[in-house]
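A.B. asks: take a look and give me a structure for this.
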Amino acid sequence: MMKPSAVIDLLARPLGVLRLSLTARCNLACRYCCPESIEPPGLLSTRDQLRLIQAACQLGAHTLRLTGGEPLLTDRLWPLLDQLSLARQEVAHPFSRLKDVAITTNGSLLNDEKARRLRDMGVDRITISLDAVDGASIARMAGLRTGPEAGKALIQRVLAGIDAARAAGFNPARGRLKLNAVIQRGQNDDQLIPLARFARTQGLPLRLIEYMDVGNRNGWCRDQVMPASEMIQLLHSNWPLQSLGRQPGGTSGQWIYEDGEGSVATIASITEPFCSDCNRLRITADGQAFTCLFASEGLDLRPWLREDISDSVLAEVMTGLWSRRSDRFSEERGLEQPANHHAEMAYLGG
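C.D. replies: I've put the predicted structure just below:
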């Protein structure tokens, strides 16, 4: 099998990760994400999605992350995984180059049957988002207007989802099951230690994410950003940590607890940008390609997904998009006034 042609951008960054959004809708209304209640028009078909994934693989992508909104909310997930799984088993197929197929979910819709289907269809990793372990806090963060009792019920559903994933074979000790938490000062920063304690008890790697200025609806304010360094300092005062650094092309700084009880990571897009080796291409549920999470506009790929357009032409268009890329918004944020408009988090797929 020929190796994929590694396309690089203007800053010599190769394409490595494709984040494909399946829906802009979500069953929650998290305050930092503000999802749509309806789908954008012109959603990609399964055939369209497969063509885009194939082109990305041919250009060097080795990781596919399926996102939303909430990807488990749409039935469009299953036919995509079915065909993707079959093609990954063919040595000569571009999909066989995918080392990792992952899905990000809030976990509230994950049950035994869905977890087994995900595992059987070749999903390698599940990341579950949980921003608090207290009923009132999670209700506030998830936009549940009915208060603490609804928050407690949500936590129980997420716990059941974690158990289902573990039972299906997603082993957190091997990095197959992780927990994400966005920490927003003044909103859920009091949940940092309880979340870490919960993750340690559950044997789950925990990724702590700085509150980001993605989109325009979340009322982002820098004062509400809790720096990753501060998060680590607080955790370290409870359970000493040892730094493992950040892998090239990775988004998170890695830490392990010195007592051997698991690991924690931080995604510090605001205070410790990692634009220099960012390798991610995002494609929305309606076919808009974004080369930066903080971009305001994407390239509509749907004209090149018509049946009369060849796969090679589609690959050329995506090559051109990536090779012209020079995005480094997070690094420039500290140098100049950032743009006032960004695409919304749920639309971009995070």
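
A.B. asks: for the rest of this, base every contact and every neighbour count on C-alpha atoms.
C.D. replies: Will do.

A.B. asks: look at residue 296 and say how many residues are nearby.
C.D. replies: 15 (other C-alpha atoms under 10 Å).

A.B. asks: residues in contact with the nearest residue to it once chain neighbours are set aside?
C.D. replies: In space, and not counting its chain neighbours, residue 296 is closest to residue 342: 4.1 Å by C-alpha to C-alpha, 6 or more residues apart in numbering. Counting by C-alpha atoms under 8 Å, 6 or more residues apart in numbering, residue 342 touches 214, 215, 216, 294, 295, 296, 297.

A.B. asks: let's see this one next, to set against the first:
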Amino acid sequence: MVSQLTDAFARKFYYLRLSITDVCNFRCNYCLPDGYKPNANKRFLTLDEIKRVGRGFAELGTEKVRLTGGEPTLRRDFVDIIAAIRENSAIRTLAVTTNGYRMARDVQSWKDAGLTAINVSVDSLDARQFHTITGQDKFRQVMEGIDAGFDAGFAKIKVNTVLMRDVNDRSLNTFLDWIKLRPIQLRFIELMETGEGTDLFRKHHVSGQVIRQQLLEKGWQQSIRARSDGPAQVFTHPDYQGEIGLIMPYEKDFCQSCNRLRVSAIGNLHLCLFGEQGISLRDLLTEDSQLDALKSRIQDKLQTKKQTHFLHQGNSGITQNLSFIGG
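C.D. replies: Next up, the predicted model:
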């Protein structure tokens, strides 16, 4: 299907990142260092509302949906949400980004419900450092969860690692050893500045170009990007089962290949991770009969998407932390 989601700069959008909660049980120092603070007035999208979001985007040509949070697997109806999105045959890839702590127990049920891809956040392969970063002593459980994912039939698992100076920027060889015999795509994500994280950013930001140069010197080669892929530059090596991805939002022209939109856990359409207050869709998620109006609003508002983010000017928009609309 050709995407009916095209912006004013001729970019086509095949990929939806759908947050289903902003609750998280980890306290990662670059995201929620003080832990999650509940808001009694916040109502997350219901299963029926999520079904309507999925159907609307599917009919507009969306091929890939990623369920995000917070920690999406904290939803008690998580398996039902997977099944609801998979009712749309146009959506070929249904992924989740998770901290992985429930994978060992539940990943088979996610696969059975129709999940096709998993990203697990692992910022260090040292158990003590993992505990320091996340605030949780769960390294062993997360590693067991990744193994369980392979046992459940996932051919490849992606692992997200936030690249931080003096934390893991000198650990490339350790990560390479880990993926040598494992079909893992390990993705280094540049630390991004958020409203609450300016001091951390200044202390720990390091460019992914440092890793890219090391990979090229070791004989890794960059792959071609598919239209519904995320923003990672992916590198492969004939001696490794795994791959390395680099996500570098501060690199020139990063936004030229943007192909993804976001819907927050309270039903707001966000045209950029670092953008505006969001465009409410919730009033059009009450009845199935509102589908055409929902699709029209998404298409109309897409025309207001900016050509680029403004991170280079230190402007992170309304994004106070990365659990806000799912990173």
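
A.B. asks: that older thread, shared with the second structure, which of the contacts of residue 342 of the first structure?
C.D. replies: Contacts conserved in the second structure for these, counting by both residues aligned by TM-score structural alignment, their matches' C-alpha atoms under 8 Å: 214, 215, 294, 295.

A.B. asks: so which of the contacts of residue 342 of the first structure comes closest to residue 261 of the first structure?
C.D. replies: residue 214 (33.1 Å; C-alpha to C-alpha).

A.B. asks: and the closest one, which of the three is it?
C.D. replies: coil (DSSP: H, G, I helix; E, B strand; the rest coil).

A.B. asks: and the strands in the second structure?
C.D. replies: 15-19, 64-68, 93-98, 117-121, 157-163, 184-190, 221-222, 233-236, 243-247, 260-263, 268-270, 279-280 (DSSP state E).

A.B. asks: can those strands go into CSV with extra columns for mean neighbour count and distance to residue 54 of the second structure?
C.D. replies: Formatted as CSV, the strands of the second structure follow (neighbours: other C-alpha atoms under 10 Å; distance: least, C-alpha to C-alpha, whole Å):
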stretch, mean neighbour count, distance to residue 54 of the second structure
strand 15-19, 26, 9
strand 64-68, 25, 8
strand 93-98, 22, 11
strand 117-121, 22, 17
strand 157-163, 22, 23
strand 184-190, 23, 27
strand 221-222, 16, 32
strand 233-236, 20, 27
strand 243-247, 25, 26
strand 260-263, 24, 10
strand 268-270, 22, 13
strand 279-280, 16, 15
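
A.B. asks: how about those in TSV, adding distance to residue 51 of the second structure?
C.D. replies: As requested, the strands of the second structure are exported to TSV (distance: least, C-alpha to C-alpha, whole Å):
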stretch	distance to residue 51 of the second structure
strand 15-19	11
strand 64-68	12
strand 93-98	13
strand 117-121	19
strand 157-163	26
strand 184-190	30
strand 221-222	37
strand 233-236	32
strand 243-247	30
strand 260-263	13
strand 268-270	15
strand 279-280	16
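
A.B. asks: nearest to residue 305 of the second structure, of these?
C.D. replies: strand 268-270 (9.2 Å).

A.B. asks: list the helices and strands that closest one packs on?
C.D. replies: strand 260-263, strand 279-280 (3 or more C-alpha pairs under 8 Å, 6 or more residues apart in numbering; DSSP states H and E).

A.B. asks: tabulate those strands (a markdown table), appending distance to residue 104 of the second structure.
C.D. replies: A markdown table is the format used below for those (distance: least, C-alpha to C-alpha, whole Å):
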| stretch | distance to residue 104 of the second structure |
| --- | --- |
| strand 260-263 | 28 |
| strand 279-280 | 36 |
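
A.B. asks: among the ones you listed, which is nearest residue 52 of the second structure?
C.D. replies: The nearest among these, by C-alpha to C-alpha, is strand 260-263 at 12.1 Å.

A.B. asks: the first structure: matching residues for that closest one?
C.D. replies: Mapped onto the first structure using TM-score structural alignment, strand 260-263 of the second structure spans residues 280-283.

A.B. asks: give me the mean distance between that stretch and the second structure.
C.D. replies: Its matched residues in the second structure lie on average 0.9 Å from stretch 280-283 of the first structure after superposition (mean C-alpha distance after the TM-score superposition for the first structure).

A.B. asks: in the stretch 201-350 of the first structure, which spans are helices?
C.D. replies: Under the criterion DSSP state H, counting those that start in this stretch, the stretch 201-350 of the first structure carries helices at the ranges 228-238, 311-323, 329-332, 345-348.

A.B. asks: now find how far off-centre the third one is within its chain.
C.D. replies: Taking C-alpha atoms, centre = their mean, to the nearest Å, one finds helix 329-332 of the first structure lying 19 Å from the centre of the chain it belongs to.

A.B. asks: hang on, the earlier thing: tell me the most buried of the helices of the stretch 201-350 of the first structure?
C.D. replies: helix 345-348 (a mean of 27; mean count of other C-alpha atoms under 10 Å).

A.B. asks: what range in the second structure matches it?
C.D. replies: The aligned range for helix 345-348 of the first structure is 322-325, by TM-score structural alignment.

A.B. asks: picking that back up, buried subset of the contacts of residue 342 of the first structure, written for ChimeraX?
C.D. replies: Under the burial definition 16 or more other C-alpha atoms under 10 Å, those of these that qualify are selected in ChimeraX by:
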select :214,215,216,294,295
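
A.B. asks: now the two most distant members of the contacts of residue 342 of the first structure.
C.D. replies: 216 and 297 (13.4 Å).

A.B. asks: which helix is the longest one in the first structure?
C.D. replies: Longest helix of the first structure, by residue count under DSSP state H: helix 148-167.

A.B. asks: give me the number of residues near the aligned partner of residue 117 of the first structure in the second structure?
C.D. replies: When the second structure is aligned by TM-score structural alignment, the residue opposite residue 117 of the first structure is residue 109. Per other C-alpha under 10 Å, the neighbour tally for residue 109 of the second structure reads 14.

A.B. asks: for residue 109 of the second structure, give me its contacts.
C.D. replies: Contacts of residue 109 of the second structure (C-alpha under 8 Å, 6+ apart): residue 79.

A.B. asks: show me what residue 255 of the first structure aligns to in the second structure.
C.D. replies: Aligned partner of residue 255 of the first structure by TM-score structural alignment: residue 235.

A.B. asks: for its match, give its distance to residue 208 of the second structure.
C.D. replies: Distance, residue 235 of the second structure to residue 208 of the second structure, by C-alpha to C-alpha, to the nearest Å: 13 Å.

A.B. asks: same question, residue 148 of the second structure
C.D. replies: On the measure of C-alpha to C-alpha, residue 148 of the second structure and residue 208 of the second structure end up 30 Å apart.

A.B. asks: ok, residue 49 of the second structure next?
C.D. replies: Relative to residue 208 of the second structure, residue 49 of the second structure is positioned 38 Å away (C-alpha to C-alpha).

A.B. asks: thanks a lot, catch you later.
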